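>>> Fold the following.
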Amino acid sequence: MKLKVMPNLIVLISITCLAGAIAITFGNPTSGPGDKPGAPPLEQTETAQPAAGAATQAGPGAPQQQTAASAMNVSVVAVSAENYQAEVKGYGEAVAHYAISYTAEVSGRVASLADNFEVGQRVNQGDVLITLENTAYRQAVAEAESNLAQAELDLLEEQRTGEQARLEWQRSGLEGEPNSSLVLREPQLAAAEAVVENARYSLEKAEQDLAKTVITAPFDALIVERNVQPGSYVQSGTNVAELYSTDRVEIEIPLSVSQWQNLPKLSNADLAQQKNQWPVTLTDTEGKNSWQGYVIRVEQHVDTTSRQRSIVVAVENPFDQEVGLFPGTFVQAAISGRTLNDTWALPASAISQSGDIWYVDDHNQLKKVAANKLFEKAGTVYVAPIEGLSSAQVVKRPLTNYVVGMQVSAKVEG
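Next up is the predicted model:
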């Protein structure tokens, strides 16, 4: 029996020792002021009192110091309302002033082609392009001349016969005019005169047909396509070539309603009186080449598909430029607009992804308002000022985590 009791006693003693060690380590939280185990907590309480007193002395200033220390630094630009000339940008394709499918007006076999009648060549107005065989047409002219001569002879004979008929009527002693105009051969004379007139027109047509066997350029043109070869036969109406005029190219630029509001109010009558009064700068898609043009007219209708109205820009002598502006070139147009008063100029980065302007108010707090963009130019966005403000500190690069009312520290950048 004594051997069985010993292990139990050892376990009880071990538990008692462990409990005492815990008490010594952490102290007795329930000890009174006079107990020795409670002495360390008394010392800790005395040490903490000065810290509490310091916090009390700091008073209301402590939260403000903490807010200032945690305020986010933001870069801002100081802007004020000024006057700027608007610039409107649009896009369009250069097209020739005239572009025609040139057709033959008479039939015939191609006798010869001009040496410069090749795709890519430029020709002047009146230059011969194609010559057709014309024997049949020369014969038609000769026949028309013969018919006209015979008609004129017949007319002379009829005029003489009519004079004789009138003299005979006068010698007859009858008074007044004859009952029928046939007596004086008036209808026969009118018919002879009509035959002469018809013969003249026939000769004129025959001569025109003969002239049309020589096909010439209708204007100064670029040969875009040639559809005939030497020896080929063409019918009247056959397309023999595609021609582009070289005097100028035109670019139709569709613009929105807001873009039109930034342009001067000029009518087509005003534009017709003086060229180049409304300048436009054109650049290619790569931005390497540029051309100077002018607004030649404004369209007076809205496109039913795009719901936009277009402005037409012209460039004179496009093929003679240092770098030619060829039909089919896609260009960007920078159109000089009217002067906009009381406008802010902001870096493009100042407009957030959602289209807002963030600015710092007089209390160093963030505010935002939707941007009313008027136009853009060279990385600068021109906007209408915020209502009630003529100047402001606008955040240069707003972040997505900004919150209205956030306390910030503004740093002005140039």
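>>> rest of the way, CA atoms for contacts and neighbours
OK.
>>> Val257 against Ser310, yeah?
No. Between Val257 and Ser310 there is no contact under CA atoms under 8 Å: 10.4 Å.
>>> Between these two, which has more neighbouring residues?
With neighbours defined as other CA atoms under 10 Å, Val257 and Ser310 compare such that Ser310 has more, 22 against 10.
>>> Next up, the contacts around that one.
Each residue near Ser310 by CA atoms under 8 Å, 6 or more residues apart in numbering is listed here: 252-255, 298-299, 302.
>>> I'd like the structure of this one too, to check against the first:
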Amino acid sequence: MLRRLLFGSSLRTIVFIIVLTVGVAALLVSLAPEPESREPPPQIPFAQTARVSPGAGAIPVHGSGSVRPSAEIDVAPQVGGKVVWVSPAFQSGGRVATGQTLFRIEEADYAYRVQEAEANLAASRVAFLQEQEQAAIAREQYELYADRRGGGAASSQASPLTLREPQLEAADAARSRDEARLEEANLALSRTRVTAPFDGYVRAESVDVGQVVNPGQPVGRLFASDAVEVVVPLSDADAALIPGLWELAAGDRSGGAAARVTAQYGEGSYVWEGYVDRGEASLDVQTRTIDVIVRVPDPFSSTGDGQPPLLVGKFVEVEIAGLAPEGYVRIPRAALQPGNEVWAVNEDGVVSIVPVQVLQRANDEAFVTGSLGGGELVVTGGIQFATEGMRVQTQADADR
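Now for the predicted structure:
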């Protein structure tokens, strides 16, 4: 009985607490102030913008390519024989100077030919002198004969054989032949020394002392060190920005546009000054690009500041000084929209669509002409489309 009384009392207490809690909550809700009603803000999109920079000076034309020699030849002897000496510089990576002997071929056989040719020439000269004397005697005898006959016949009426003119011409021709043979023998003797035609580096060699070589057999390869070339493939639009490209005379340094060649070596970046030497007169059949040749003088000379040489085969970046038109501006490349349009934003956040003519697209910026002024805001992101007169928010609005 007592247990039932205790259970009933606890139940009434729990019910009382719940009712009291609900009543207090209802009272607090009824006493709370009503929230102020606000109109939702207008749905104006936020656009990322950047300012237009006025253009000045030459428009850079960017490209890349590989370094190649300005001149490269195979080294081959013009006469055959056994190699008796090889220059220590004539090995892969060696540097040689103009006229330096690379290797020598045994001279004995060619020296004998020179002696033989000298002896033959001496004999033919004697024979020519003898024939001259005999021709002179023949002419005197004929004139004496003509005087005795009293006919007064001129020597011009005499037979050439009588005056020994053909014999004299044959003796003179034999002398000239032997002189030519002597020159040929001396030339062959001089060619036993194979020399470098220009200052350069040895790319490869395959000759040793004791080796027998034949005329025209390649035994090495040299490339010139006075200059290198970089073949830069460009689109026709980029090539059109290079001033006077098609009027350039190859090798004329004064006419080509200036160029800067940049190469990476380890953690460092190094620059060489060059110029546009010429443009290829045909398109690449696969890439449909125009190969522009940039020439870099003295790529292997040391500047004393630790700069490495511009190695053949190195992949480099090239910047060419292009045309310098008036009235162009520089914009972020992200601001250039499809159809060569730019979305300009005025101070009130109103968008206007401005058509532009693209002069050049660089890595992060574009060079254009059109109705854009320096300092004007253009959209670079944040919205996918725009219409004439639409409103956008910019960072300047957010900072207000």
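>>> could the contacts of Ser310 of the first structure go into JSON lines alongside neighbour count?
Converted to JSON lines, those look like this (neighbours: other CA atoms under 10 Å):
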{"residue": "Glu252", "neighbour count": "22"}
{"residue": "Ile253", "neighbour count": "22"}
{"residue": "Pro254", "neighbour count": "21"}
{"residue": "Leu255", "neighbour count": "19"}
{"residue": "Val298", "neighbour count": "17"}
{"residue": "Glu299", "neighbour count": "14"}
{"residue": "Val302", "neighbour count": "14"}
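>>> List the ones among those residues that fall in helices.
Using DSSP state H, the subset of the contacts of Ser310 of the first structure located in helices is empty.
>>> Return the closest of those with respect to Leu155 of the first structure.
Nearest to Leu155 of the first structure among these: Glu299, at 57.6 Å, using CA to CA.
>>> Kindly provide the distance from the aligned partner of the closest one in the second structure to Thr262 of the second structure.
Residue mapping for Glu299 of the first structure onto the second structure gives Gly279, with TM-score structural alignment as the criterion. Note on Gly279 of the second structure: its distance to Thr262 of the second structure, by CA to CA, to the nearest Å, is 20 Å.
>>> all helices for the stretch 201-350 of the second structure, in order.
Here the stretch 201-350 of the second structure has its helices, by DSSP state H, counting those that start in this stretch, at 236-239.
>>> contacting residues around Ala324 of the second structure?
56-59.
>>> so where's the longest helix in the second structure?
Selection of the longest helix in the second structure by residue count, based on DSSP H, yields helix 108-149.
>>> In the second structure, what residue corresponds to Val404 of the first structure?
In the second structure, Val404 of the first structure lines up with Thr387, judged by TM-score structural alignment.
>>> Spit out the contact partners of that match.
By CA under 8 Å, 6+ apart, the contact set of Thr387 of the second structure is 351-353.
>>> what comes up buried for stretch 242-257 of the second structure?
By 16 or more other CA atoms under 10 Å, the buried positions in stretch 242-257 of the second structure come out as 242-243, 245, 248, 253, 255-257.
>>> Next, the distance between the ends of it.
End-to-end distance for stretch 242-257 of the second structure: 7 Å, by CA to CA.
>>> contact partners of that stretch?
Contacts of stretch 242-257 of the second structure (CA under 8 Å, 6+ apart): 61, 239, 275-279, 320-323.
>>> Pull out the buried members of these.
For those, buried by 16+ other CA under 10 Å: 61, 239, 275-279, 320-323.
>>> between these, which is nearest Val75 of the second structure?
Proximity of these to Val75 of the second structure (CA to CA) peaks at Asp277, which lies at 26.8 Å.
>>> coming back round to it: which pair in the buried residues of stretch 242-257 of the second structure spans the largest distance?
Pairwise distances across these peak at 14.8 Å for Ile242 and Arg253 (criterion: CA to CA).
>>> where's Glu183 of the second structure relative to Lys82 of the second structure, distance?
Taking CA to CA, one finds Glu183 of the second structure at 22 Å from Lys82 of the second structure.
>>> nope, Ser10 of the second structure is what I meant
126 Å.
>>> give the contact list for the residue sitting nearest the centre point of the second structure.
Residue closest to the mean C-alpha point of the second structure, counted by CA atoms, centre = their mean, is Val230 at 1.5 Å. The contact partners of Val230 of the second structure, taken as CA under 8 Å, 6+ apart, are 65-68, 293-296.
>>> could you pull out the strands for the stretch 1-150 of the first structure?
For the stretch 1-150 of the first structure, applying DSSP state E, counting those that start in this stretch gives strands covering 72-80, 82-96, 99-103, 108-113, 122-123, 128-132.
>>> The last one corresponds to what range in the second structure?
Put plainly, it is strand 128-132 of the first structure. Taken onto the second structure by TM-score structural alignment, strand 128-132 of the first structure occupies residues 101-105 there.
>>> who touches that stretch?
Residues contacting stretch 101-105 of the second structure (CA under 8 Å, 6+ apart): 80-87, 89-90, 192-196.
>>> how big's the offset between that stretch and the first structure?
In the superposition against the first structure, stretch 101-105 of the second structure averages 0.9 Å from its aligned positions (mean CA distance after the TM-score superposition for the first structure).
>>> ok, now how distant is the aligned residue in the second structure for Asn289 of the first structure from Ala47 of the second structure?
Aligned counterpart of Asn289 of the first structure in the second structure: Ser269 (TM-score structural alignment). The gap separating Ser269 of the second structure from Ala47 of the second structure is 37 Å, by CA to CA.
>>> So which of the two has more stuff around it?
Ala47 (19 against 10).
>>> Settle this for me: that one is touching Met390, isn't it.
No. In this structure Ala47 of the second structure lies outside contact range of Met390 using CA under 8 Å: 11.6 Å.
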